[in-house]
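Q: how does the following fold in three dimensions:
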Amino acid sequence: MRSLLLRGAFLTLQYAQEHGSIGLTQTKAFKRVFVHWAVEHFDWPGKSAEEMFRYNKVVNEYEFPPLEVLHFLLISLRLGRHYKGAFRLTKKGAELARSPGRLFAELIPYFVLRIDHASYARFDDRPFGKWDVWMNVINVEADHGTTEAALYQAFYGEPEDWHTAGWRAMGAFSSCVLRPLEWAGLLMETRDEGTGKRDCHVFKTPLWRSALKLDTDEMLQPTPVQ
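A: Below you'll find the predicted structure:
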């Protein structure tokens, strides 16, 4: 599965189905035994089991943000519910645990378009803009690859990046626009830190091209043949 979030959701639903439920703490977070399982099986970039357990023997749900967000999404979409100290699948959740295509259609639009991404980001600020504008512009600007800083400049006109005084605005844009699209599997980011700079290159994935129909599609240039 190209979508990190879809893969995590699919694994979580299947785990709950196979085990009957997932245990919850007093604060209704997933218990550590499942959090550890999720860390090992999600294999989330930057949060692999090796990285997560390097300095801590135990990891709580809130320390593994993808799972915390996913837990919220599954409850919000009524794919699961809390009942007698455990997370249990609803009838709808059990059905989608067998259908990744339907799960994608249910989960990803809701995650990208409806969630307040600043709520789980390191930056409290929200970038100015709307999803239809962001996605239509990214559709063109990132068609053959671009950089995080170039995308920011395309929207806001200011050449900010992580090395300027506007790094917070850049961070809010990255956290609330680019990262959700990456988690959804629609964008791919590669970071070049070998030169001492934090340059981020942004590319559209095949999933972007197959899943989205946008107003700016007619502006795209054919991919050159090598």
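Q: from now on I want contacts and neighbour counts done on CA atoms only, so please keep to that.
A: Will do.
Q: so which residues of the protein form strands?
A: Remark: strands assigned in the chain by DSSP state E are 22-23, 80-83, 86-89, 146-147, 187-192, 199-204.
Q: can you put these in JSON lines and add mean neighbour count and distance to R122?
A: Shown next, in JSON lines, are these (neighbours: other CA atoms under 10 Å; distance: least, CA to CA, whole Å):
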{"stretch": "strand 22-23", "mean neighbour count": "22", "distance to R122": "28"}
{"stretch": "strand 80-83", "mean neighbour count": "18", "distance to R122": "27"}
{"stretch": "strand 86-89", "mean neighbour count": "23", "distance to R122": "27"}
{"stretch": "strand 146-147", "mean neighbour count": "18", "distance to R122": "21"}
{"stretch": "strand 187-192", "mean neighbour count": "16", "distance to R122": "18"}
{"stretch": "strand 199-204", "mean neighbour count": "20", "distance to R122": "18"}
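Q: here's the other one to compare against:
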Amino acid sequence: MPFQPFLELADTHPALAHSPMLRGLTRTFAYIAENGPIGLTPSGAFKRVFVQWAAEAFDWPGHGPADLYAVNKVLNEWDFFRLAELHDLMLALTIGRHFKGEFRLTPFGKTFVGQPGRLFGLVAPFYLFRVDHARNSRLNEERLLGSWEIFLNVVNVEAEGGITAERLREVLYGPPEPGPRYDRIAGQLYIEVLRPMCWLGLLQIVGEERMASRDNVYAKTPLWHAALRLDTDASLRTIVKH
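A: Sure thing, here's the model as predicted:
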């Protein structure tokens, strides 16, 4: 039986507010409803006027206008990588399509307008389980051993009090070899496991996001508890009782 840990959430469920990805999608829908289709560059990227609007409107933790303009004089889609990820996701799910130099919602995509719970139910399993999160990384030559069933169940227990990429690496694969070298596996866990869960809103970074991903501490959000049912939930109940 395929691994499917996600539960259906009502459109009014307050935990949905913890998802930056869902917020970006619903606000993109609202932009199209108010302004019409989004203009595309000749290469098929969103035009700057929308990228600039999205940087303000998405309210993405650690990636607001001040953060983005600190390293870019102007904003193209790729400069706001979270937006580029949403663009690819909407096309892959056939929520939107390119037509005559514009991005438009499809008839299928329009059925999700005003239904954030249903939209999250579509996006979350596809994004976690089917998207190649390492496709734009230098670390994509060797893939992590394991599965999302393992990753989610382990994080469910280990992140109860907060977890780092280094700690998750030790739990799953043992400690790295001694020495000052960069730990590739911890870096992969950040890119392929922890970051996608943060973007979905299942995890959040405790305090301010640090430049070195290994220094960040990740904790479960209310959306994790509302949206997931996992085998290790029973272990957590046992821990609480004791």
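Q: please identify which of the strands of the first structure is closest to L13 of the first structure.
A: For these, proximity to L13 of the first structure was assessed by CA to CA; strand 86-89 is nearest, at 7.2 Å.
Q: which part of the second structure matches that closest one?
A: Per TM-score structural alignment, the counterpart of strand 86-89 of the first structure in the second structure is residues 102-105.
Q: ok, average deviation of the matching stretch from the first structure?
A: When the first structure is overlaid, stretch 102-105 of the second structure sits 0.4 Å from its aligned residues on average, using mean CA distance after the TM-score superposition for the first structure.
Q: give me the residues contacting that stretch.
A: F29, I32, P37, I38, G39, L40, F46, I95, G96, R97, H98 (CA atoms under 8 Å, 6 or more residues apart in numbering).
Q: between the two ends of stretch 107-114 of the second structure, how far is it?
A: Start and end residues of stretch 107-114 of the second structure are separated by 14 Å (CA to CA, to the nearest Å).
Q: tell me who's in contact with the residue at minimal distance from the centre of the first structure.
A: Nearest residue to the geometric centre of the first structure (CA atoms, centre = their mean): W183, 2.3 Å. Going by CA under 8 Å, 6+ apart, W183 of the first structure touches S3, L4, L5.
Q: a markdown table please, covering these and showing neighbour count and distance to I75 of the first structure.
A: A markdown table is the format used below for the contacts of W183 of the first structure (neighbours: other CA atoms under 10 Å; distance: CA to CA, whole Å):
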| residue | neighbour count | distance to I75 of the first structure |
| --- | --- | --- |
| S3 | 19 | 19 |
| L4 | 19 | 18 |
| L5 | 25 | 15 |
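Q: between the contacts of stretch 102-105 of the second structure, which is nearest N136 of the second structure?
A: Nearest to N136 of the second structure out of those is F46 (CA to CA; 18.7 Å).
Q: next one: the closest residue to the closest one other than its chain neighbours relative to F103 of the second structure, how far apart?
A: In this structure, F46 of the second structure finds its nearest non-sequential neighbour in L40, 4.6 Å apart by CA to CA, 6 or more residues apart in numbering. Applying CA to CA, the value for L40 of the second structure to F103 of the second structure is 7 Å.
Q: overlap in contacts, the two.
A: Applying CA under 8 Å, 6+ apart, one finds that L40 of the second structure and F103 are jointly contacted by F46.
Q: just the helices in the first structure please.
A: Counting by DSSP state H, the first structure has helices at residues 4-19, 32-42, 49-52, 65-76, 91-96, 100-114, 131-141, 148-156, 167-173, 179-184, 206-211.
Q: can I get these in TSV including distance to R191 of the first structure?
A: Shown next, in TSV, are the helices of the first structure (distance: least, CA to CA, whole Å):
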stretch	distance to R191 of the first structure
helix 4-19	18
helix 32-42	21
helix 49-52	18
helix 65-76	20
helix 91-96	34
helix 100-114	22
helix 131-141	18
helix 148-156	10
helix 167-173	14
helix 179-184	13
helix 206-211	20
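Q: can you add distance to H71 of the first structure and give the strands of the first structure back as JSON lines?
A: Below are these laid out as JSON lines (distance: least, CA to CA, whole Å):
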{"stretch": "strand 22-23", "distance to H71 of the first structure": "11"}
{"stretch": "strand 80-83", "distance to H71 of the first structure": "9"}
{"stretch": "strand 86-89", "distance to H71 of the first structure": "9"}
{"stretch": "strand 146-147", "distance to H71 of the first structure": "31"}
{"stretch": "strand 187-192", "distance to H71 of the first structure": "22"}
{"stretch": "strand 199-204", "distance to H71 of the first structure": "27"}
